[in-house]
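**Q** No letters, just coordinates:
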């Protein structure tokens, strides 16, 4: 058993005490009522908070460290369920135990273990076997019972022989569970099925052995509505009803479990570690090491066709990687030394060596998996209401069924009719669909979202997305790449672009300033040969205003207008105009001058203006257009100057009136609050530490997954890929999921609300009730699985 220890913050922000999270694998749950009862019972323990997921069969319990997990298990078993401590589906992020770094003995290294295929589900196989056997036995019983023309002499005894194993052997799981819960004075869906089928079977046995139903030549048909008979029901048998209810319940449980397994399949695949082993490079050897023992700073070799086991930075080799597992994008990405790679992505072309930057428990893959699991454990407000209703639902149904039985029994319609009506009430009211409504939809949505690089913190987020009407976008690192690039190059007459880049690039390559790096990068792309051959000397940075030096014997000066004024270098009118135009666009400008001839002391003449600016991300304009088309108001928020902000806004299509510039990091949350006070429901999209407060203040925080850990933790939604187009996709997925959950709950409630009065009124055949009860669960699972077809 693994536990996750965390600190609990006190009211003043200080740490008060540690808490431990323990996961329990719970068996015996058959509906949402079971999960609600277990969660309520665990929550009564001192200092304990619990979340029970019916779909996954897990209970996540937060409790004081001194509390023995055995007490948690005892609390669950006291209710008649099974429970055992289990390792978390996703290990908590923590430091790993250092692995020894010695070379192995000579001999063949063991190959990394292959990813195991999905383990078979024994319970699913048992359900399938029993359901199909019972179906084969039930069909002849129903066929003969429905058609008087097929009812040969003593046909009823033939039906008894076929129905008895269905009710007893096929329905044993319902009967044993009902008896187990009865010992603990509780009732579940199994209680309703068990009592209903045993009542039908018991009544049939009584009429066969002690009434007139066992006589040769007895005939009766089947009706959608139970029919009173002149013999007070003593010649009415419900063998077909008992068999059909049992078979329908088994088939429904089988289809439901298979659907839940499919629903959880994508997220379960995500939660599995991307690799069990890594090959750590020590000297000239590669040591196979369990991935959870790889430490930051270790160098890991990854061959072509293998999955990166950890997050890291390429230090040797060049290749192309498939990042689809992490970002949902199918386009391969080229990597070289210095490039960042993520665990779970696939190396496509050649061997590379990666220096680990995070331990296995802290990789982005592990964080994604924990976020998915956390999201699946939560509940929407409407689901919490459904849980409270379902807690009292079964006992109330038992009382209503008893009332129905007594009412029709003493009203003169006959006890046979009364038994049929009471059975219909029991069977039609099973609340299993209520318990599946939220967890199955969440499981499918979070799994599909993870495939697309969209991670939801929990179901509460879904309710927030419905009200959002304003999206505040941080500029740097969100709308833009956060990297300076050369945007415009303007030259004087007779000076070539390549000549400018060769001289400017050779000089700026010696500096680490972002503007210098942008110019040097542009030169490497345009004139790599000339740049490599350049003879550079006497390079000197000039008080943050620029740089000077000689390139191939020619004196070169690059920097701001103020630097040129201080050095007495004239700036022609056309260069002045280029400077003004770049300033209006919010770009950073660099003037370039060099002397005539090879005389280093010759007069400097201005040759070019280079405008450098942050680059708008590919897809940002499309994302803004999509937001507008959906009635959302995009607002640009930045600490940059107004000119730069307005230039970016114009490029992506944001209204100039919706640009807020020169905002200090501490003021971003205040701007979000101002919008909220004006009546807006705000979603904030950001990626940096300076965005964390605004993300927390907003109604919906959306963090770019390539941003800081603080921003990611403050966000309600995390976008793994750095593409703003994922924001409207995330909102669409969240809203679609919420709509699916609401639809599931509506139809689950509507089914019970509509069918229960019919059953009480004696207008519903118990067999039909059993079939529709099973179909309601199948409908909920099938409706949830439609989310797998969500497309961005």
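**A** On my side now, so go ahead. These numbers come from a predicted model, not from an experiment.
**Q** hey, let's count contacts and neighbours off CA atoms from now on
**A** Fine.
**Q** residues making contact with the helix or strand hosting residue 33?
**A** Assessed by DSSP states H and E, residue 33 sits inside helix 32-43. With contacts defined as CA atoms under 8 Å, 6 or more residues apart in numbering, helix 32-43 is touched by 29, 48-54, 59, 61, 72, 75-76, 79, 188-189, 387-388, 390-391, 431-432, 434-436.
**Q** do stretch 514-529 as well
**A** Residues outside stretch 514-529 that contact it (CA under 8 Å, 6+ apart): 483-486, 498, 501-502, 504-506, 508-509, 511, 531, 588, 612.
**Q** And here is the other one:
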């Protein structure tokens, strides 16, 4: 496609077919999004319809293909711009000599000015017949689609300027307008080239989701073979070499250190256990080869799905874009009608054929709605590029407009505001029991348990001083309640809830419980002498939770936490991140969470990671999935954070506000320009060359204003809070 008029022409042509419910063509990414009956949305049905207009419809191209297409467009434009500039320079020079009166006009050299005018016309021919061809082709296609747009006006303006100039030369007048035709083509080519470069830059934001083709060492036919990554399928075992980039999604068969910086932005590598899932884009940092079982091959990886979804959603349009399209759709026919009316009106006023034609020509030139067509898409593309650079994958670009108007922000608790990993907040023991003694017994008691709290206690009680840990000889476990173990030194240790210990005939003294820590998860430990200690564990808030919540509250948003967890845990976390108790809603079912969300001031934003959050993500005006979100949550969200924490929510809201501000600026300026320019050109005589310069200036201003957003430096994110120290 050549411009936004092409996109509207394709859109209008498809809309007329039966079975099509909705269609949207996104010009910057050359993407078509259509919904309707199966028969009306088949590529085999749509492609011939589009081909009649002179366009080609293909399946969604890969990112590399999009880059190649834009590079080809850039070369195509550059060649025509070079031709237009080279020959147009001589046309403009000849016209300047005539306008400046620098040529002799008295006998016997009175014909010199006319000769120079003919020379001006000769040099304009390569510009008009070669450099301007794309405008004529696109204009003809939009006429075929019965959606005449900017290219029709440009083509009529160029051809009218040339024909009027030839007619004047035939009459012996040197006051020609070849320079107008040349300037119109050259300056519009400059604008198109700048616009294409901006589109190229916006598309490069997706490069973060594209991985290079690599050869992988895979286990096949009872041997390790080097295979291209696209030949490796799910279920196969592959070997990761030290320092190698993980090219496929899979689960580790042994533990190892993984650098997730390229995917998540984490500055420190993470230690992954055996059986843990690793996504393509990470890097293995171990010292020895590591085997991984592939869960998703090329085309089905998390990055592939995310990239495809983002590009499919790009074709969706927000309200501002729809408004701009409607404005551009009636502006071109209005300009044509005004040009046709100006000609007889000027003749009736006695202005003469030459001035009447010049005024009609100026109307055609000044009314080109390219600025209106570019106002919103380029700003939206730049905003999405900024979001991707800051670690936010925007699956639904139309959400940018809604995000700028958000009034309420609601968070899920576990896995969203918290890390999902418990740690010991406070412990208390009977008199005379030291921490090392408690850790020694506890480490043996919880060894091998799969309960999350037991694993957290195991991490806390791991011996850091080389002290020998007791071995566990016998284990008796009541799932979800507690476990009893027999240690190698003959001691018995019990770990579990207060209710379970009571049933084991353990007397709990008054100091065994601290009512001020009711919000935390409580685990009690007993030995042969009775109650030994009580430990309180909490799910730790993500590092930037407090800073992010503070920023949202200061910015005037209504902030809430909605969770299915118990009230104590929810209120305790809310206090730690800076939320008032009345803003923390606990023990809510998925249906109740969605109803509560709809009761908040709208538009609403919901951030959630689990299967139970999918209903809330759909009920909110905009849904965001954090890095660790489940696949169901990712599918239901409009955006996904690619970095740990919730700081991306703050960054996305900032980006959305800046993007909408630039959208409104562009739309208001372009609409004001076209309205005022048309009024002026109807009321007074404006030279066609001045009309060309004004039209191109409006388009370039819109493009550069959008580029200002694309090239802006990323804003700093909220600094993470330091984790609270453990209380003894």
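**A** Done, it's in. Just so it is clear, the structure is predicted and the values come from calculations on it, not from any experiment.
**Q** Just give the TM-score of the two.
**A** After superposition, the two chains reach a TM-score of 0.88 (TM-score structural alignment, normalised by the length of the second structure), with 699 aligned residues with a CA RMSD of 2.9 Å.
**Q** thinking again about what came up before, in PyMOL, how would I select the buried members of the contacts of stretch 514-529 of the first structure?
**A** With 16 or more other CA atoms under 10 Å as the criterion, this PyMOL line picks the buried residues out of the contacts of stretch 514-529 of the first structure:
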select buried, resi 483+484+485+486+501+502+504+505+506+508+509+511+531+588+612
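**Q** give me the stretch of the first structure that stretch 605-612 of the second structure matches.
**A** The aligned range for stretch 605-612 of the second structure in the first structure is 683-690, by TM-score structural alignment.
**Q** Check stretch 545-558 of the second structure too.
**A** Using TM-score structural alignment, stretch 545-558 of the second structure pairs with 620-633 in the first structure.
**Q** follow-up on the earlier one: please name every helix or strand in contact with the next helix or strand after the helix holding residue 33 of the first structure.
**A** Following helix 32-43 of the first structure in sequence order, the next helix or strand is strand 49-53 (DSSP H and E). With contacts defined as 3 or more CA pairs under 8 Å, 6 or more residues apart in numbering; DSSP states H and E, strand 49-53 of the first structure has these neighbours: helix 32-43, strand 58-63, helix 364-377.
**Q** Same list, the ones you listed, but as a markdown table with distance to residue 341 of the first structure and mean neighbour count please.
**A** Converted to a markdown table, those look like this (distance: least, CA to CA, whole Å; neighbours: other CA atoms under 10 Å):
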| stretch | distance to residue 341 of the first structure | mean neighbour count |
| --- | --- | --- |
| helix 32-43 | 40 | 22 |
| strand 58-63 | 32 | 22 |
| helix 364-377 | 10 | 24 |
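**Q** So what's the gap between the match of stretch 545-558 of the second structure and the chain middle?
**A** Stretch 620-633 of the first structure sits 23 Å away from the centroid of its parent chain (CA atoms, centre = their mean, to the nearest Å).
**Q** buried set for it?
**A** 620, 621, 623, 624, 625, 626, 627, 632, 633.
**Q** same thing with stretch 250-270 of the second structure?
**A** Within stretch 250-270 of the second structure, the residues that count as buried by 16+ other CA under 10 Å are 250-253, 256-264.
**Q** what does stretch 482-491 of the second structure give?
**A** Those would be 482, 483, 484, 485, 486, 487, for stretch 482-491 of the second structure by 16+ other CA under 10 Å.
**Q** Do I have it right that the third one meets residue 493?
**A** Yes - if you go by CA atoms under 8 Å, residue 484 of the second structure and residue 493 touch, sitting 5.9 Å apart.
**Q** what touches both of those two?
**A** Joint contacts of residue 484 of the second structure and residue 493 (CA under 8 Å, 6+ apart) are residue 445.
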